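Asker: Provide a 3D model corresponding to the input given below.
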Amino acid sequence: MTWHQFKVFSPNAQKKNVLEYVKPNSIRIVNDKKGGLKVYDHVFWSCDGYKERHDGYLEPAGEKSDYADQERIFQDVGKDLLDHLFQGYNCTLFAYGQTGSGKSYTIMERGVNKGILPRMTDSIFEIANSNYDQNIEYQVSFSMAEIYNEKVYDLFTEINSKQNERTALKIENCKAKNLSCFPVANSNDIAHYLEKGYKNRSIASTNMNEYSSRAHTIATIYLAQISTTEKSTLKSQINIVDLAGSERAAKTGAKGTRLEEGGKINRSLMHLGTVIRDF
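Answerer: So this is what the prediction gives:
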């Protein structure tokens, strides 16, 4: 397995730039006495240098602009994962960073500036529909879950109107039991479920982010490639994980429930980082 590190700085990421973009894969922290140079596999600069098209799409403002639009990010990051998916590998993409830094925008944004997940689903069905091998059948299904306060919830399950809460799923053999998984025939089907899942996410306002996600969102696309001649099935999946943003209570102004949520978010991110470093 190959890990790719990349940084994305989106239009609403910061009011004052404290970073400088250094081509082709580095950033420099402004006023850092040690130089502050950070190197990654990819660095995408999206804080400025863009213009808005008539349809609302944000694109580079000119040939000299360093602005990375959503299509470029998908081409540089999403396409490799897509190739691995069709080769039969299970893949996972994490979006990690401070609250309000643009993770959800980059990963799951819908509409004209759609992010990696919607673009990936479009490409999956384009590949499946352009397949000329009569002996291969493609089946695609989709699920969405969130981890809120250390418990897993199905985002396709409506909140109980009487109790104003959802039922947490049981975890057995590293899988969420009874997680809803729906077959989808096209991108519109996934867009429908993605919209439904988004509405059920745990979101609240803090001083740092008006629409702060209070949970980790996991969207999973399952692909089955069925060979009618060999009577075999190649199964793979890709997990798109929009992690809740790390935060400091002093800056978010979190109290009570918000403070408890923030503490568990930070703790889970710390443990995830440990797992990845020790992998």
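Asker: switch to C-alpha atoms for all contacts and neighbour counts from now on
Answerer: Will do.
Asker: Can you tell me the SS state at the nearest residue to Glu20 once chain neighbours are set aside?
Answerer: In space, and not counting its chain neighbours, Glu20 is closest to Arg28: 5.1 Å by CA to CA, 6 or more residues apart in numbering. On the three-state scheme (DSSP: H, G, I helix; E, B strand; the rest coil), Arg28 is labelled strand.
Asker: Return the distance of Arg28 relative to Phe6.
Answerer: Counting by CA to CA, to the nearest Å, the gap from Arg28 to Phe6 is 14 Å.
Asker: And for Ser205?
Answerer: Ser205 is 27 Å from Phe6, where distance means CA to CA.
Asker: and this one, so I can compare the two:
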Amino acid sequence: MDCTIQKKLDLGTKAVVRMCNGQTILDHVSDDKQPKTFAFDHSFYSTDPNDPNFASQEEVFNSLGSGVLENAFSGYNACIFAYGQTGSGKSYSMMGTSEQPGIIPRLCNEVFRRIKETTCETLQYKVEVSYMEIYNERVRDLLDPKKSNKHHLKVREHKILGPLVDGLSVLAVDSFQQIASLIEEGNKSRTVAATNMNAESSRSHAVFNITLTQILKDVEKDFTGEKMAKISLVDLAGSERAGKTGAMGKRLEEGGNINK
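Answerer: As a prediction, this is how the structure comes out:
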């Protein structure tokens, strides 16, 4: 469970939002008003683990991450991004904790599980990752923060590949353990600061990219082809009104750029 939610439960705060069967239901504090209902493809309730509608990190991944992975192995680019105000559980959903890993570590682990199952003489794989943050409209390389502290990276448009970041580190990996280590190091370099809404608010957008290349070989015809897909996993910075966060000075400037 997100630690922010746990704190509110410990204070005895009443939950006015509940989820059931793909619907989000907003209950009014006053009993004389009817609740409002909003329908979504998925709506996950993660406030109380004892609630019958409670959605675990595994359930969230199975509902959202599995389909993205299927598309990537079929050769299609895919993306998941988390958006919402500070304290709503974006980083928890995407990264999670060591005890309750989120979408990103679960997806990375599943990538290598599938690779191990399907690698053969006619099918090989190559996996590459990059990790960057966008802070105050400047791009930093989280896998090489010293370099990008001196020179902020530039975003360019490639006529075939689309937008790309000049000089961004792209590292080859061959195990989930390597990715987990890179993510841990990258997270240490993310820009985090306290606001009134969250003591550890992410003040930057973080983008973790996985490039999956499948190398197809036809031994009899002496032919080799490649199928490539890119998975972009995005944890956006908290998006909310400045008045709620008590933002001033640098925090206020951050908030303005976050909401652009």
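Asker: Which part of the second structure matches stretch 67-75 of the first structure?
Answerer: Using TM-score structural alignment, stretch 67-75 of the first structure corresponds to residues 54-62 of the second structure.
Asker: Flag every buried residue along the matching stretch.
Answerer: Neighbour counts using 16 or more other CA atoms under 10 Å place 54-57, 60-61 of stretch 54-62 of the second structure among the buried residues.
Asker: and if you look at stretch 258-272 of the first structure?
Answerer: Counting neighbours by 16+ other CA under 10 Å, stretch 258-272 of the first structure gives 258-259, 261-266, 268-269 as buried.
Asker: Quick check: nearest residue in space to Leu252 of the second structure, chain neighbours excluded?
Answerer: Leu252 of the second structure sits nearest to Ala242 (CA to CA, 6+ apart), 6.6 Å away.
Asker: Just give me the match in the first structure for the one you found.
Answerer: Residue pairing (TM-score structural alignment): Ala242 of the second structure is matched to Ala249 of the first structure.
Asker: For that match, give me its contacts.
Answerer: Residues near Ala249 of the first structure by CA atoms under 8 Å, 6 or more residues apart in numbering: 255, 259, 262.
Asker: can you give me how far stretch 114-132 of the first structure is from the chain middle?
Answerer: Here stretch 114-132 of the first structure is found 16 Å from its chain centre; the criterion is CA atoms, centre = their mean, to the nearest Å.
Asker: Assign the residue sitting furthest away from the middle of the first structure to helix, strand or coil.
Answerer: No residue in the first structure sits farther from the centre than Thr229, which is 36.4 Å out by CA atoms, centre = their mean. Counting by three-state DSSP, the backbone at Thr229 of the first structure sits in coil.
Asker: Could you find the closest non-adjacent residue to it?
Answerer: Asn135 (6.1 Å).
Asker: Asp41 of the second structure too?
Answerer: With CA to CA, 6+ apart, the residue lying closest to Asp41 of the second structure is Gly22, at 6.0 Å.
Asker: In the first structure, what residue corresponds to that neighbour?
Answerer: Under TM-score structural alignment, Gly22 of the second structure pairs with Asn25 in the first structure.
Asker: Nearest to Thr157 of the first structure, out of the contacts of Ala249 of the first structure: which one, please.
Answerer: The closest of those to Thr157 of the first structure turns out to be Gly262 (CA to CA; 24.0 Å).
Asker: what's the corresponding residue of the second structure for the closest one in contact with, if anything?
Answerer: In the second structure, the residue matched to Gly262 of the first structure (TM-score structural alignment) is Gly255. Neighbour list for Gly255 of the second structure: 203, 239-240, 242, 247 [criterion: CA under 8 Å, 6+ apart].
Asker: can you pick the most crowded of those?
Answerer: Arg203 (26 neighbours; other CA atoms under 10 Å).
Asker: Now that that one has come up, it's in contact with Ala237, right?
Answerer: Yes - counting by CA atoms under 8 Å, Arg203 of the second structure sits close enough to Ala237 to count as a contact (5.3 Å).
Asker: any shared contact partners between those two?
Answerer: Common neighbours of Arg203 of the second structure and Ala237 (CA under 8 Å, 6+ apart) are Ile258.
Asker: What segments of the stretch 151-260 of the second structure are strands?
Answerer: Assigned by DSSP state E, counting those that start in this stretch, the stretch 151-260 of the second structure shows strands spanning 155-158, 162-165, 171-173, 192-195, 198-202, 205-218, 223-235.
Asker: Which of the ones you listed sits closest to Gly186 of the second structure?
Answerer: Gly186 of the second structure sits nearest to strand 205-218 of all the strands of the stretch 151-260 of the second structure, at 9.7 Å, using CA to CA.
Asker: And that closest one, what's buried?
Answerer: Judged by neighbour count (16+ other CA under 10 Å), strand 205-218 of the second structure contains these buried residues: 205-217.
Asker: possible to save the contacts of Gly255 of the second structure as a markdown table with distance to Asn71 of the second structure?
Answerer: Putting the contacts of Gly255 of the second structure into a markdown table (distance: CA to CA, whole Å) gives the following:
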| residue | distance to Asn71 of the second structure |
| --- | --- |
| Arg203 | 31 |
| Ser239 | 29 |
| Glu240 | 33 |
| Ala242 | 38 |
| Ala247 | 40 |
